[in-house]
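In: Have a look at this prediction, sequence included:
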Amino acid sequence: MKNFRTNRLTAERLNESHLADLVALHLDAEVSRYLGGVRTPKVTKTYLDTNMAHWDQHGFGLWTLRTKDGVFAGRAGLRHILVDDVDEIEILYALKREFWGQGFASEIAAAMTDVGLSHLKLPSLIGIVNVANGASRRALEKANYLLERSTIRKGEEVVIYRIRR
């Protein structure tokens, strides 16, 4: 699935042409607060390369998100991640601030869950959320993820949500 649509968003497989939008997103301190902090353009380029390679290796990964009128809204996707030495598939999303509080995170979380469980037939997905990020936690809960446990990742207290097929 290189592309798909939700009610309000169009998702396109991540590619080189998305670098400028990703750099702007990752330079926003509020957006990056729960994503490990602001990323330099060089770090974002490495992030882009890594995530494009994930697509090549696994057949899925990150998509960029645009509104129906073509405005860049953020990024979302599914990726392999090692959690306590277990290979998991993580759902992730980050939206530009002007799209916060309008249900876009819940909309894309539901769409990513459908892609992962129904289209890719993955057995389960996890969401890793900073314990203080109430908005992201609510988005996962609305998409029927269940709180599984708390842990520490990269020095931050996080909660892990899971949904199973």
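Out: Nice, I can see it.
In: From here on, just use CA atoms for contacts and neighbour counts.
Out: Noted.
In: In contact with the spatially most central residue of the chain, which residues?
Out: Centroid-nearest residue in the chain: Leu92, 1.9 Å away (criterion: Cα atoms, centre = their mean). If you count contacts by Cα atoms under 8 Å, 6 or more residues apart in numbering, Leu92 has them with Ala76, Gly77, Leu78, Ala109, Gly127.
In: Leu122 is in contact with Ile91, correct?
Out: No: using Cα atoms under 8 Å, Ile91 makes no contact with Leu122, being 11.8 Å away.
In: Please identify which of these two sits among more neighbours.
Out: For Ile91 and Leu122, the more surrounded residue by other Cα atoms under 10 Å is Ile91, and the numbers stand at 25 against 14.
In: ok, and here's another one to check against it:
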Amino acid sequence: MTPELRSERLSLSPYVATDEADFVALFQDEAVGRWFGDGMQSEAEDRALFGRIFTLIYAEERFPVWAVRHEGRYVGHAEVKPSPETWLDGTEIVYGLARDAWGQGLGTELAELLTSYGHETLGLTEVHATVDAGNASSLSVLTRLGYVQVREIPEGDGRVTLHLVSRRPAPPVTPLRR
């Protein structure tokens, strides 16, 4: 089940059917959509992806997927999911914001909320992110939140994907008393 999450300015809630047009518009915006998964897809593919959120992700309770809202208005997409990459055995955050939400610190707030959810709610010692090396904004956000790069993955098209990790500090060790 996808829980509702809130930060100071953002609310994350499960998608509803009426979010489809906003979802498709977000993924069809080349400035945003190129950074998701394998990059830009057709509008029909994005509509099918939106449908799978309901028929697969929510129906089978696979992992949380959220519509991101600021002041009640749809501004983005977010997920915390098992990584589909075989080399990354862990859970990763995925997020994207509409262009008109850029430059307000919302990306940092969103990534921080997702990272906290992974560490605190899911109890993960590591939260992963995979980012295209050319996505300077997302890399800046994650670095600011303490993510560290652990790997570079060359892609078949010449691009490079960076694997970053947020590690929760180990709890302090209390010496045993005799």
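Out: The structure has been received and is ready for your questions. These numbers were taken from a predicted model, which means no experiment stands behind them.
In: overall similarity of the pair, as a TM-score.
Out: For this chain pair, the superposition-based TM-score is 0.88 by TM-score structural alignment, normalised by the length of the first structure; 164 aligned residues with a Cα RMSD of 2.0 Å.
In: if we can go back for a sec, for the contacts of Leu92 of the first structure, which ones persist in the second structure?
Out: Of the contacts of Leu92 of the first structure, the ones still in contact in the second structure (both residues aligned by TM-score structural alignment, their matches' Cα atoms under 8 Å) are Ala76, Gly77, Leu78, Gly127.
In: Quick check: closest non-adjacent residue to the first one.
Out: It refers to Ala76 of the first structure. Closest residue to Ala76 of the first structure apart from its sequence neighbours, by Cα to Cα, 6 or more residues apart in numbering: Tyr93 at 3.9 Å.
In: Alignment lookup: the one you found to the second structure.
Out: Aligned counterpart of Tyr93 of the first structure in the second structure: Tyr95 (TM-score structural alignment).
In: residue boundaries of the helices in the second structure?
Out: Ranges of helices in the second structure, per DSSP state H, are 20-28, 30-33, 43-52, 106-116, 136-144.
In: Which stretch among those helices is buried most, on average?
Out: Among those, helix 106-116 has the highest mean neighbour count (mean count of other Cα atoms under 10 Å), at a mean of 20.
In: quick one: the lengthiest strand in the second structure to helix 106-116, angle?
Out: Among the segments of the second structure that qualify as a strand by DSSP state E, the longest is strand 73-82. With axes from the mean of the first three to the mean of the last three Cα atoms, to 10 degrees as the basis, strand 73-82 of the second structure and helix 106-116 are set at 30 degrees to each other.
In: how much space between Val129 of the first structure and Phe4 of the first structure?
Out: Relative to Phe4 of the first structure, Val129 of the first structure is positioned 25 Å away (Cα to Cα, to the nearest Å).
In: More neighbours: which of the two?
Out: Neighbour tally, Val129 of the first structure and Phe4, criterion other Cα under 10 Å: the higher count belongs to Val129, 23 against 14.
In: Trace the more buried one over to the second structure, please.
Out: Residue pairing (TM-score structural alignment): Val129 of the first structure is matched to Val131 of the second structure.
In: which residues touch its match?
Out: Shown in contact with Val131 of the second structure (Cα under 8 Å, 6+ apart): Trp35, Ser138, Leu139, Thr161, Leu162, His163, Leu164.
In: burial count for Val83 of the first structure?
Out: Neighbour count of Val83 of the first structure, defined by other Cα under 10 Å: 15.
In: got it, and Ser42 of the second structure?
Out: By other Cα under 10 Å, neighbour count at Ser42 of the second structure equals 11.
In: In the first structure, what residue corresponds to it?
Out: Alignment note (TM-score structural alignment): Ser42 of the second structure maps to Thr40 of the first structure.
In: excluding its backbone neighbours, what's nearest that match?
Out: The nearest residue in space to Thr40 of the first structure (Cα to Cα, 6+ apart) is Leu27, at 6.8 Å.
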